[in-house]
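Undergrad: Predicted model, plus sequence, below.
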Amino acid sequence: MGYNDGRSYYVYLLLKYLKRNGHEVFLCSNNPEAKERISDTGAEFFLMKELGDKKKLLKGKSVLTDFVEKKRIEVIHSHHRFSEFIANSVRKKTGVKTVFTALSIVDKRYFIEYRSDRLIAVSNSVKKMLINKFGVDGNKIHLIPNFTDTEELTDKIPLTEDVKKYLSEISQRRKVGFKIILTVGRFHKDKDQITLLKASESFKDNKFYFVFIGSGELYSLYSEFIKEKSINAILIPSQKDLRPFYEAADICVLCSLTEPLSGFLLQSGLFSKPFIGSDAEGILEVVRNNDNGLIFKRGDSAELKNKIFMLSEDSNLSGLLSAKLHEDVMKSFTEKTVMPQIEE
């Protein structure tokens, strides 16, 4: 579980609000670090290393069966395809019901996936993928969106020394008139942060400071690009508390090539930040160009540059777009509207 990984954020919110709403909740994970990361949800943690090891499938099935029977589990809710396969493999013996939330747009087929009793698709683009690419019966799919947490608007988590250092660097730029451009997400080709880096390269003579928060396989590539091109940018490791970074941002940007429904997009709206997104299908389900955000063609760094400059120069437009996105998120994409649908 990574703090800025959309799947982990979704699971964290499920645990938090299912527990608060009176359910007995457990997290079974092959990652020991997840225990600390969910400690404030009240959910119990159980380390099952076999869940992530395909070579130990039979052992994983046995361990999960014992757990289900011992704890009298009624529902297993999984979020990875291999975990779903193990969950479904113990269904017949234990009688447990299975639910799977599809949070990603995927291409590769394993012919064992999406066979839970109920499937949740977080966007229409995900639902279309399940039906058209994987042949899932549409009647099994429940369209329930990804969501964000309104308590983040008021919760104050103590800042670590590293976070204070990053915020100090951002603050120093703001004091001399820099606009802060924020993007959050895995450093992965699907997120296409390189398009934002290329756009930022053309801003070298302007006062823009680009903040990239995340981790992943492309970290070194992005770091070298920033150094080589002398870009006003900083790469910050994944953070548990993103609130101070949203508060410091002037504009939020998401460049995804494929996108189901971004938590970063929803949090940008939660914190009333002007948002610029690519024309990936999942983004277009929420963002309407010139109504609650701006849209640019995927991979087009020149158009993205123009959109950033447009928002930075037009405070009235920025205010109108951010207010409308905030309104839309608060209406349809928070725990208050989404959790009741999941609990059904």
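TA: Yep, that arrived.
Undergrad: C-alpha from now on. contacts and neighbour counts both.
TA: Noted.
Undergrad: Which residue comes closest to His326 once chain neighbours are left out?
TA: Closest residue to His326 apart from its sequence neighbours, by Cα to Cα, 6 or more residues apart in numbering: Gly269 at 4.3 Å.
Undergrad: In addition, the following structure is provided for comparison:
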Amino acid sequence: MKILHLVSGGDTGGAKSHIISLTKELDKLMDIKIICLIEDIFYYDVLEAGVNIEVFEQKKRYDMSVINKLKYEIVNGKYDIVHCHGARANFIAMFLKKKINIPIITTIHSDYKLDFKDNFYKRIVYTTINSMALKKFDYYIAVSDAFKEMLLDRGFKKDKIFTVYNGIDLNNKMDFVSKEEFFNRYNIPYENKIIVGIAARLDLVKDHETFINAANNVLKHRQDIIFLIAGTGNNEKRLKDLVREMEIEDYVYFLGFVQDKYSFFNAIDINVLTSVSESFPYVILEGARLKKPVISTDVGGINNLIENEHNGWLIDIGDSKALTEKILFFMNNKDVIEVMGKNLFESVKSNFSSKKMAEEHEKIYKKILKN
């Protein structure tokens, strides 16, 4: 099989991790090429991973000159399937579909109606366009059963939807600095403290307010703890103002974007995710590689990995009281942190490897071509 993956090239976070992990493993099973529409860090990271990639540059988001170039590549390259990732690629595929005669599929990485929640213009324009584009695809891959149900509820056909959970390469080298070096970078005193961290863009859908409210509650009981927030986003100023209003800025630190993500996970003791919506997030899988237990909202497909009291805790959306209780439980039972962290690693190792993810994609591609 010969598969073309079409992406924006500005991909970050979980989507970036997914595409690189997936294509790196698929490349061992078939002929894979990625085409991205802008040249950014994503392009260089894919090159470093050893996957074939090329840039078909769009000058602007609505530059349609790439469509004929893509048609030429697909027809002359004799590709079997085009596989898209993200709103920008979906938009181009909507027009490309009319010019080629092979199946086009897309991966649903997130709730597309919430992708631009923090930006009024993008929410009105890009969300509308992406919703239209998605209706044109032949098949869909949802990264959790919850997302498959979401698509069904919105009128997508059941026989056109497949589910494959995200997987991570457990053999890929993790580059990270020591805990001491990491905290010295930010001039944060950390000795004899429990470190609780959240790594997520500072957008409303990630609900950092629940994390901050829980931090405030915990600090009323214990002060031998600090809270790290890694990420940037439109909600940054409001969140920093909230921390100042609570007068807890000596315990809650905004790190900005952390390039070396495994240094962050190495530095923390407890990994937290408070999102209102998720698929099957890589921040949990990445933390698991360093045996960090997680407290997460019960959204998307996370409950397929997290088992209460075994490898972490699940809480309801916005439940800062429950998050407070779970953090204090870990603080009062520090030996459990290590036990649950090891259990989480074993759970990921058994069920959510990038190799297994790629093999599931191979089965889907073969089924689509057989159809």
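TA: It's in. All figures in this text were calculated on a predicted structure; none of them were measured in a lab.
Undergrad: so what number do they get for TM-score?
TA: With the length set by TM-score structural alignment, normalised by the length of the first structure, the two chains reach a TM-score of 0.86; 336 aligned residues with a Cα RMSD of 2.8 Å.
Undergrad: secondary structure element for the residue mapped onto the residue nearest to His326 of the first structure from the second structure?
TA: Matched across to the second structure, Gly269 of the first structure falls on Ala288, judged by TM-score structural alignment. Here Ala288 of the second structure, judged by DSSP states H and E, is contained in helix 282-289.
Undergrad: before we move on, the earlier item: what's the spacing between the match of Gly269 of the first structure and Gly312 of the second structure?
TA: Using Cα to Cα, to the nearest Å, Ala288 of the second structure is found at 11 Å from Gly312 of the second structure.
Undergrad: Next, count neighbours for the aligned residue in the second structure for Glu36 of the first structure.
TA: Glu36 of the first structure maps onto Tyr44 in the second structure when the alignment is built from TM-score structural alignment. Neighbourhood size, Tyr44 of the second structure [other Cα atoms under 10 Å]: 13.
Undergrad: So Tyr44 of the second structure lies in a strand, does it not?
TA: No. Counting by DSSP: H, G, I helix; E, B strand; the rest coil, Tyr44 of the second structure is not part of a strand but helix.
Undergrad: What are the boundaries of the strands in the second structure?
TA: Taking DSSP state E as the test, the strands found in the second structure are 2-7, 31-36, 53-55, 81-85, 104-108, 139-142, 161-163, 194-199, 225-230, 252-256, 270-273, 294-297, 312-315.
Undergrad: Throw the ones you listed into CSV and include distance to Leu96 of the second structure, thanks.
TA: Output for these, formatted as CSV (distance: least, Cα to Cα, whole Å):
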stretch, distance to Leu96 of the second structure
strand 2-7, 11
strand 31-36, 14
strand 53-55, 17
strand 81-85, 10
strand 104-108, 9
strand 139-142, 15
strand 161-163, 21
strand 194-199, 36
strand 225-230, 38
strand 252-256, 38
strand 270-273, 37
strand 294-297, 38
strand 312-315, 42
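Undergrad: Test my guess that Thr148 of the first structure contacts Phe333.
TA: Yes. In this structure, Thr148 of the first structure is within contact of Phe333 by Cα atoms under 8 Å, at 6.3 Å.
Undergrad: Which neighbours do the two have in common?
TA: Taking Cα atoms under 8 Å, 6 or more residues apart in numbering as the criterion, Thr148 of the first structure and Phe333 both touch Leu266.
Undergrad: Let me see the contact set for the closest residue to Val218 of the second structure other than its chain neighbours.
TA: For Val218 of the second structure, ignoring the flanking residues on the chain, the nearest one in space by Cα to Cα, 6+ apart is Thr324 at 5.7 Å. Applying Cα under 8 Å, 6+ apart to Thr324 of the second structure gives the contacts Ala214, Ala215, Asn217, Val218.
Undergrad: ok, now Phe208 of the first structure?
TA: For Phe208 of the first structure, the contact set (Cα under 8 Å, 6+ apart) comprises Phe178, Lys179, Ile180, Ile181, Ser200, Asn232.
Undergrad: still contacting in the second structure, which of those residues?
TA: Retained contacts for the contacts of Phe208 of the first structure in the second structure, judged by both residues aligned by TM-score structural alignment, their matches' Cα atoms under 8 Å, are Phe178, Lys179, Ile180, Ile181, Asn232.
Undergrad: where's the residue nearest to the last one when sequence neighbours are not counted relative to Asn124 of the first structure, distance?
TA: In other words, Asn232 of the first structure. Nearest non-adjacent residue to Asn232 of the first structure, counting by Cα to Cα, 6+ apart: Tyr209, 5.2 Å away. Distance of Tyr209 of the first structure to Asn124 of the first structure, given as Cα to Cα: 34 Å.
Undergrad: I am finished for the moment; much appreciated.
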